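1. Build me a model:
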Amino acid sequence: MREYFIKTKRIGFSVWAASDLDLATQLWGESEVTKYICSSGTFSGKDISDRLNTELHNNEMYHLQYWPLFELSTGELIGCCGIRPFKSESHSFELGFHLRKKYWGQGYALEAAKSAIDYSFRVLKADKLYAGHHPQNKASEKLITKLGFQLTGTVLYKPTGLYHPFYELVNQ
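-> The predicted model follows:
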């Protein structure tokens, strides 16, 4: 049974563990999920393992990660949502989310992102959050702006080799 450190109406936030490779494969093994987060559009088995290890490392070093999300009613993996340190600023983090395709369009990303934002500002006392998205990912663009993020420009995102729109949300 998974433990949840944040619960919403439908979602439980847990923490990735080294034993979660099967869950990571459920998420990052879906080409619909990865098509906008890497240049090839798909993750190999090594890419999935590396991504899980990145989340484990971020948790070990910073007590942060793109936490795995579970549907409370079924216990099924929805995807992940969370924060990671933003490279150049203390008390600033980058918000991110990846959902399995079967959970798209049902409000799960909005519900999870609102909780991650609240956790960042209320518990971690973040000054700012940042978020970005692939230029062709209109669903992420819509969600990020709906959450109140303001466009600041574009940044080169090395995994895709493209300039991604980049946004910030200031803690008021």
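2. From here on, just use CA atoms for contacts and neighbour counts.
-> Noted.
3. which stretches of this protein form helices?
-> Applying DSSP state H to the chain gives helices spanning 21-28, 31-34, 45-62, 108-118, 138-146.
4. Contact partners for the spatially closest residue to Ala17 that is not a sequence neighbour?
-> What sits nearest to Ala17 in space, not counting adjacent residues and going by Cα to Cα, 6 or more residues apart in numbering, is Leu56, at 6.7 Å. Residues in contact with Leu56 (Cα atoms under 8 Å, 6 or more residues apart in numbering) are 16-18, 65.
5. One more, so I can put them side by side:
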Amino acid sequence: MNKQKGTSGTMLKGLIMQASHTELLEYHLTACGLPWRKLAPGSGAAMLQKAAESLGAPEELLCLVETDEDERIARDGGFFCIGYLNPGRTKERLSGCRILLEGFEEIDRTFLEEVHTRALGLPVTIAETGRLRIREMSLSDLPALNALCRKNGYDGMEEEEAKAYIAYMYGLYQCGMWLVFEKKSGRLIGRCGFGVADYLDFTELDLGYLTDVEYRRQGYAEEACRAVLSYGDQVLQFPQISAYVEEENTASRALLGKLGFSLIQSFRWKGKTMRRYLRRAESREEV
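-> Got it, this is the predicted structure:
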């Protein structure tokens, strides 16, 4: 599998930091070649614009802030903001930031490019395989997605619901159900990704997928699931993923076995017998 993390490429030209404790982030960005500039919090609009001049236009940059005032100035200047939750500044809300960070240990260029791509309103590509491209949904995909769902016996999605899903699932949690396209035809043939399961007295992330009836029994579901599970292992670093399936769904049960899931328990839910499966994360070495 050839994994593609993000689609922003050279869209993100650099990062301006107006935050504390960024030494580790500075090291990572220097190592990967993403330009950055450091300003003290409270430097003001003039200093912010001057720092941006050598990097690019405001819409080509991200601004890391830790105060509401710096966020306001940056957003007024046309910058996309991400926030650092400085434990010494507990009164700051940072309500307009694209994402809030508690530290910088796992923040790299790929992560920032994906945040920036979403800020531009573009879908991030999650993975590419030999036959498939898997990416986030955009509003322009809604007619095709709803047609796919209705054709296969599922409810569609309203525009406001789709907007909220894109903003919160993709934007805040970096995951969700993604669209699966056949590369050869460009056709939307399914969905695959992660949701939140609440069948029992706890919630957990679970794997979900839908393949168009015309493309079943051709290995597409397994190909898509392997790609998103690898993304969960390598990029999102989920320690484990569950999967829930009705007992009579023998095809899905067989697929989960191929994907390395183990049966944990059976239980009754709304008059049906359900099975809960679990898969531990594989090695996070690059593939």
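6. Give the buried subset of the contacts of Leu56 of the first structure as a PyMOL selection command.
-> In PyMOL, a selection of the buried entries from the contacts of Leu56 of the first structure looks like this (16 or more other Cα atoms under 10 Å):
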select buried, resi 16+65
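7. Just tell me the aligned range of stretch 59-72 of the first structure in the second structure.
-> Per the alignment by TM-score structural alignment, stretch 59-72 of the first structure matches residues 170-183 in the second structure.
8. And for stretch 137-147 of the first structure?
-> When the second structure is aligned by TM-score structural alignment, the counterpart of stretch 137-147 of the first structure is residues 249-259.
9. how far does that stretch sit from the chain's center?
-> Taking Cα atoms, centre = their mean, to the nearest Å, one finds stretch 249-259 of the second structure lying 25 Å from the centre of the chain it belongs to.
10. ok, Gly208 of the second structure to Phe238 of the second structure distance?
-> 15 Å (Cα to Cα, to the nearest Å).
11. what about the two, which has more around it?
-> Comparing Gly208 of the second structure with Phe238 by neighbour count (other Cα atoms under 10 Å), the higher total belongs to Gly208, at 20 against 16.
12. how close does the more buried one get to Lys272 of the second structure?
-> For Gly208 of the second structure, the distance to Lys272 of the second structure - Cα to Cα - is 18 Å.
13. now the residue nearest to the spatial centre of the second structure: how far from Met274 of the second structure?
-> Per Cα atoms, centre = their mean, the C-alpha nearest to the average position across the second structure is that of Gln174, at 2.6 Å. Here the criterion is Cα to Cα. By it, Gln174 of the second structure lies 28 Å from Met274 of the second structure.
14. Please enumerate the strands of the first structure.
-> 6-7, 11-13, 66-71, 77-85, 92-99, 128-132, 150-157, 162-170 (DSSP state E).
15. Let me have the ones you listed in JSON lines, extended by distance to Tyr108 of the first structure.
-> Converted to JSON lines, those look like this (distance: least, Cα to Cα, whole Å):
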{"stretch": "strand 6-7", "distance to Tyr108 of the first structure": "12"}
{"stretch": "strand 11-13", "distance to Tyr108 of the first structure": "8"}
{"stretch": "strand 66-71", "distance to Tyr108 of the first structure": "9"}
{"stretch": "strand 77-85", "distance to Tyr108 of the first structure": "8"}
{"stretch": "strand 92-99", "distance to Tyr108 of the first structure": "8"}
{"stretch": "strand 128-132", "distance to Tyr108 of the first structure": "17"}
{"stretch": "strand 150-157", "distance to Tyr108 of the first structure": "21"}
{"stretch": "strand 162-170", "distance to Tyr108 of the first structure": "20"}
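16. How about the residue nearest to the centre of the second structure: what's its closest non-neighbour residue?
-> In space, Gln174 of the second structure is closest to Leu236, 7.8 Å off (Cα to Cα, 6+ apart).
17. Tell me which residue of the first structure matches up with the one you found.
-> So, by TM-score structural alignment, Leu236 of the second structure is matched to Leu124.
18. Also Leu207 of the second structure?
-> Leu207 of the second structure maps onto Leu95 in the first structure, by TM-score structural alignment.
19. Now do the contacts for that match.
-> By Cα under 8 Å, 6+ apart, the residues touching Leu95 of the first structure are 81-84, 113, 116-117, 129-131.
20. Mind doing that once more with 7 Å?
-> Residues in contact with Leu95 of the first structure, defined by Cα atoms under 7 Å, 6 or more residues apart in numbering, are 82-84, 129-131.
21. host element of Leu48 of the second structure?
-> helix 45-53 (DSSP states H and E).
22. count of residues packed around Ala147 of the second structure?
-> By other Cα under 10 Å, neighbour count at Ala147 of the second structure equals 14.
23. again, but for Leu147 of the first structure
-> When neighbours are counted by other Cα under 10 Å, Leu147 of the first structure comes out with 13.
24. next one: the one 3 residues further on
-> A count of neighbours around Gln150 of the first structure, defined by other Cα under 10 Å, yields 16.
25. Double-check it against Tyr167; I have them as touching.
-> Yes - counting by Cα atoms under 7 Å, Tyr167 is a contact partner of Gln150 of the first structure at 5.1 Å.
26. which residues are common contacts for the two?
-> With Cα under 7 Å, 6+ apart, Gln150 of the first structure and Tyr167 have no common neighbours.
27. Onto which residues of the first structure does the helix or strand following the helix holding Leu48 of the second structure map?
-> Heading C-terminal from helix 45-53 of the second structure, the first helix or strand you meet, by DSSP H and E, is strand 61-65. On the basis of TM-score structural alignment, strand 61-65 of the second structure is assigned to no residues in the first structure.
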